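A.B. asks: no sequence for this one, just the structure:
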């Protein structure tokens, strides 16, 4: 069983595509899936396209067709936490769909009617490995936080403040909570790794375009370090099992 690694944009996995030893490529629903190994770990790389529907569909394909054992979403995001800066990385504690609003029916903001939860928690072990791996990244702050998702690009100081106050978000993007939602329903472990590309303010569109390719490498470097951490953990377990 492989680890699914996905992003919204090809630029957000381009570095990992250079690192993978590809065995084959498959296509489903106009999405390309690259099957191979990185750091001795079996992986499937793919970019879903932008937005929650694309992300949810791609996540379900990874689960149903490829039977992945876990999923990591990587890519860029807008800044909500003023203690961070462009190029820093947020590892998901949990994730919420900020654009869901059924409050007129008595549900909480972000809550989907009929769902028992609306805050999707990242897998504790994947999160721990990610944060540990982040300690070795020089000049890049790696923190745990809440990642908000909605089918919109946040480019307003008022919207940014509103999201931070209502949801206590650390970063905002357009796919993470959809991945968390699908993984929760399928009982598949996940974690989201997001690098800050802009400050979700009036200059966000310009900043995003200017920073995309440069900062996207940061989160992919962390993914690579996570894969090495997973391989090391598995090796340690094998040694411990052999010693008993």
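C.D. replies: Looks like it arrived, so ask away. Owing to the predicted nature of the structure, the values given are computational and were not obtained by experimental measurement.
A.B. asks: please count neighbours and contacts with C-alpha atoms only from this point.
C.D. replies: Fine.
A.B. asks: who's in contact with residue 148?
C.D. replies: By CA atoms under 8 Å, 6 or more residues apart in numbering, the contact set of residue 148 is 95-98, 167, 169-174, 176-177.
A.B. asks: from those residues, which land in helices?
C.D. replies: Counted as lying in helices by DSSP state H, out of the contacts of residue 148, are 167, 176, 177.
A.B. asks: the lengthiest helix in the chain packs against which elements?
C.D. replies: Across the chain, the longest stretch assigned as helix under DSSP H is helix 204-243. Applying 3 or more CA pairs under 8 Å, 6 or more residues apart in numbering; DSSP states H and E, we find helix 204-243 packed against helix 14-19, strand 70-79, helix 124-134, strand 190-198.
A.B. asks: chain center to the helix or strand following the third one: distance?
C.D. replies: Toward the C-terminus, helix 124-134 is succeeded by strand 142-149 as the next helix or strand (DSSP states H and E). Distance of strand 142-149 from the chain centroid (CA atoms, centre = their mean, to the nearest Å) equals 9 Å.
A.B. asks: who touches the residue lying closest to residue 216 once chain neighbours are set aside in this structure?
C.D. replies: Among residues not flanking residue 216 along the chain, residue 12 sits closest, at 5.3 Å (CA to CA, 6 or more residues apart in numbering). Neighbour list for residue 12: 47, 74, 75, 76, 212, 213, 216, 217, 220 [criterion: CA under 8 Å, 6+ apart].
A.B. asks: let's bring in a second model and compare:
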């Protein structure tokens, strides 16, 4: 055997080496949430669940909303979300990716409990932390092109380079789209889906929740509970909602050319509320509302 052959054989036999092998061949929709409170309802509603474990992550195949799905938790954060999305695409026959979970609201017109199904997502912390000038401003390096997105102090958001199958050049993208056909289905179910306004522990919303299909969401590696930063996000990105995973999932789905959509219900106002952050109070209610809209979406999807 040649040196190259021996090296390849040893690499394939080593404990750290993994090859993408299908764990399940049936075409399925990947349904993901960030952490356990977001998927409790979904897991309970799964028909014929079967568990697969990969890299310590539980992937549950079965039927949800009458559709074959693979359900799993991404873990909180952009890196976890991107990693697990690619993992499910590599090891299952995935026809599209759906995210269901909670988020912070950044649009003053929205309230806790509302569900947002954004049409596009941006990674607002894909940024340059700029050097401070003598006059107190923060300037990009002279060789760097501005993105056209207004900065927040030293934070200058930038586009991210993306390679995908069939592309010969790196695309520089600020926004990653939800699938337009899936958005149409979401619009159809929005008008006939009822949201809860009181949780199981007796906590109730001040206003009846609504479903918003369209608009924009942003994601980043920070939990935001700051009124000033919230205002900048809304004004700069015209965003309705902010979270820590959706844009990363949209990025991976775009690179792999598979449909993507995210259902996010507001558990808090990202620092915009009058008192302390209310995520712990309304997390279960928001997660249930997101799951309700997402399940109705699955039921309405054409076979």
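C.D. replies: Received the coordinates, thanks. The model shown is predicted, which means the values in this text are computed figures rather than measured ones.
A.B. asks: can you give me the TM-score here?
C.D. replies: Here the TM-score for the pair of chains, by TM-score structural alignment, normalised by the length of structure 1, is 0.90; 232 aligned residues with a CA RMSD of 1.6 Å.
A.B. asks: map the residue nearest to residue 216 of structure 1 across to structure 2 for me.
C.D. replies: By TM-score structural alignment, residue 12 of structure 1 lines up with residue 38 in structure 2.
A.B. asks: if I look at that match, how far off is residue 72 of structure 2?
C.D. replies: To residue 72 of structure 2, residue 38 of structure 2 is 11 Å away according to CA to CA, to the nearest Å.
A.B. asks: cool, and residue 272 of structure 2?
C.D. replies: 31 Å.
A.B. asks: of the two, which one has the most company?
C.D. replies: A direct count of neighbours by other CA atoms under 10 Å for residue 272 of structure 2 and residue 72 places residue 72 higher, at 26 against 22.
A.B. asks: and the more buried one, which of the three is it?
C.D. replies: Using DSSP: H, G, I helix; E, B strand; the rest coil, the structure places residue 72 of structure 2 in strand.
A.B. asks: next up, the contacts around the counterpart of it in structure 1.
C.D. replies: Residue 72 of structure 2 maps onto residue 46 in structure 1, with residues paired by TM-score structural alignment. Contact partners of residue 46 of structure 1, counting by CA under 8 Å, 6+ apart, are 4, 5, 6, 7, 13, 31, 32, 33, 34.
A.B. asks: in structure 2, what residue corresponds to the last one?
C.D. replies: Translated: residue 34 of structure 1. Going residue by residue (TM-score structural alignment), residue 34 of structure 1 aligns to residue 60.
A.B. asks: can you report how many residues neighbour the residue lying closest to that match once chain neighbours are set aside?
C.D. replies: Spatial nearest neighbour of residue 60 of structure 2, excluding adjacent residues (CA to CA, 6+ apart): residue 51 at 4.6 Å. If you count neighbours by other CA under 10 Å, residue 51 of structure 2 ends up with 13.
A.B. asks: circling back to that earlier point, what about the residue nearest to residue 216 of structure 1, distance to residue 74 of structure 1?
C.D. replies: Separation of residue 12 of structure 1 from residue 74 of structure 1 (CA to CA): 7 Å.
A.B. asks: identify the contacts common to the two.
C.D. replies: residue 220.
A.B. asks: go ahead and flag the most central residue of structure 2.
C.D. replies: For structure 2, the residue whose C-alpha lies nearest the mean C-alpha position (CA atoms, centre = their mean) is residue 246; its distance is 1.6 Å.
A.B. asks: list the contacts for that one?
C.D. replies: Contacts of residue 246 of structure 2 by CA under 8 Å, 6+ apart are 78, 81, 99, 121, 218, 219, 262.
A.B. asks: what helix or strand is the second one on?
C.D. replies: In this structure, residue 81 of structure 2 sits in helix 78-91 according to DSSP H and E.
A.B. asks: how far apart are that helix and its match in structure 1?
C.D. replies: Once the two are superposed, helix 78-91 of structure 2 sits an average of 0.7 Å from its aligned residues in structure 1 (mean CA distance after the TM-score superposition for structure 1).
A.B. asks: okay, buried residues for that helix please.
C.D. replies: Neighbour-count burial for helix 78-91 of structure 2 flags 78, 79, 80, 81, 82, 84, 85, 87, 88, 89, 91 (criterion: 16 or more other CA atoms under 10 Å).
A.B. asks: would you list those in a markdown table and tack on distance to residue 13 of structure 2?
C.D. replies: What follows is the buried residues of helix 78-91 of structure 2, written out as a markdown table (distance: CA to CA, whole Å):
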| residue | distance to residue 13 of structure 2 |
| --- | --- |
| 78 | 31 |
| 79 | 27 |
| 80 | 26 |
| 81 | 28 |
| 82 | 27 |
| 84 | 24 |
| 85 | 26 |
| 87 | 20 |
| 88 | 23 |
| 89 | 23 |
| 91 | 19 |
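A.B. asks: quick one: buried ones out of the contacts of residue 46 of structure 1?
C.D. replies: 4, 5, 6, 7, 13, 32, 33, 34.
A.B. asks: closest to residue 238 of structure 1 out of these?
C.D. replies: Among these, residue 4 lies closest to residue 238 of structure 1 (CA to CA), at 22.9 Å.
A.B. asks: just checking, that closest one touches residue 62?
C.D. replies: Yes. With contact defined as CA atoms under 8 Å, residue 4 of structure 1 counts as touching residue 62 (6.6 Å).
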